[in-house]
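>>> this one's structure only:
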């Protein structure tokens, strides 16, 4: 459950895996693209307007929904449904830095005047969605849930193709071996120091 760059990277990758999945016909993809256009782009589930939930219900099955929310903030029905969840976990040090930039770049969130002010809030869980550490503890309760897959950003970055293969298997995407290097190249990024 990483913020900003990691979440966006994983979102792009999962969408590429899904669109490449052999289960979709060209006609089915056109229908899905049109439905997604009707949904309207929203950055994350937690930033959507109240009507977003009704519009999401109208999307064809296999909706990909992005969120940073903890399990207790999600509708309980998600855990009782057939929904599959991919949770991206980062090293807390990396998370704190990335979340600092995410927080200060989101116009709907208050920004911090200094790193020290932000870091105190981060360590004490005084950010918009609470403590990252509490969130990790909460997701850890689902480690053995059959429809929830946890993935480490650092491990995934180290071997992106293996990570994609694990994601494809968990989500039931049927891809030929040759697609994974192409998707890895399409979804790679260069980190700034």
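Received the coordinates, thanks. Computed from a prediction, not measured in an experiment: that's the story for all the values here. Numbers count the residues shown, from 1 in each chain.
>>> CA atoms for contacts and neighbours, from now on please.
OK.
>>> Could you list every helix and strand that the strand or helix carrying residue 28 packs against?
Following DSSP states H and E, one finds residue 28 within helix 26-39. In terms of contacts (3 or more C-alpha pairs under 8 Å, 6 or more residues apart in numbering; DSSP states H and E), helix 26-39 is packed against helix 52-57.
>>> Give the buried residues for the helix or strand just after the helix it packs on.
Using DSSP H and E, the next helix or strand after helix 52-57 towards the C-terminus is helix 77-80. Residues of helix 77-80 classed as buried: residue 79 (neighbour count, 16 or more other C-alpha atoms under 10 Å).
>>> ok, and here's another one to check against it:
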């Protein structure tokens, strides 16, 4: 079995769809918070596309709704999100330093 490059969540689902419909869709770079510059590039693709994003549906461009795009919304277990986010913060030098799990968990539970 092929190992997927993403462990879970949005990217994981995009990879599953690519395996199910390999010749019908293209996976695009993710569209994330504050970076909608890739949307113009997407208009030039000739096939259907999967656009992974962590954006809330209210943050998507109006054309998304006008063109009646399909969306798959993923909800993850909050415990899984906390663990994933903890490791993401520890590995990313551009984010605040997190010294230990209890400290991070307390911040996570407060919404910080």
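Right, received. Where do you want to start? Since we're looking at a predicted model, the values are computed, not measured.
>>> Please work out the TM-score for the two chains.
Both chains were compared after superposition, and using TM-score structural alignment, normalised by the length of the second structure their TM-score is 0.70; 106 aligned residues with a C-alpha RMSD of 2.9 Å.
>>> Tell me how far the aligned residue in the first structure for residue 32 of the second structure lies from residue 72 of the first structure.
Alignment note (TM-score structural alignment): residue 32 of the second structure maps to residue 46 of the first structure. Distance of residue 46 of the first structure to residue 72 of the first structure, given as C-alpha to C-alpha, to the nearest Å: 13 Å.
>>> Comparing these two, which residue is more hemmed in?
residue 46 (15 against 10; other C-alpha atoms under 10 Å).
>>> who's in contact with that one?
With contact set as C-alpha atoms under 8 Å, 6 or more residues apart in numbering, residue 46 of the first structure has these partners: 67, 68, 69.
>>> And the strands in the first structure?
Here the first structure has its strands, by DSSP state E, at 85-89, 148-152.
>>> With mean neighbour count and distance to residue 126 of the first structure added, can I get these in TSV?
As requested, these are arranged in TSV below (neighbours: other C-alpha atoms under 10 Å; distance: least, C-alpha to C-alpha, whole Å):
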stretch	mean neighbour count	distance to residue 126 of the first structure
strand 85-89	19	20
strand 148-152	17	24
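>>> TSV please, covering these and showing distance to residue 56 of the first structure.
Formatted as TSV, the strands of the first structure follow (distance: least, C-alpha to C-alpha, whole Å):
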stretch	distance to residue 56 of the first structure
strand 85-89	16
strand 148-152	21
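>>> What lines up with residue 116 of the first structure in the second structure?
With the correspondence set by TM-score structural alignment, residue 116 of the first structure lines up against residue 102 in the second structure.
>>> and the lengthiest helix in the first structure, what does it pack onto?
In the first structure, assigned by DSSP state H, the helix with the most residues is helix 5-20. Contacts of helix 5-20 of the first structure with other secondary structure elements, assessed using 3+ C-alpha pairs under 8 Å, 6+ apart, are made with strand 85-89, helix 160-171, helix 179-186.
>>> ok, back up a step: neighbours around the match of residue 116 of the first structure, how many?
Residue 102 of the second structure has 10 neighbouring residues, counting by other C-alpha under 10 Å.
>>> again with residue 126 of the first structure
Neighbour count for residue 126 of the first structure, taken as other C-alpha under 10 Å: 14.
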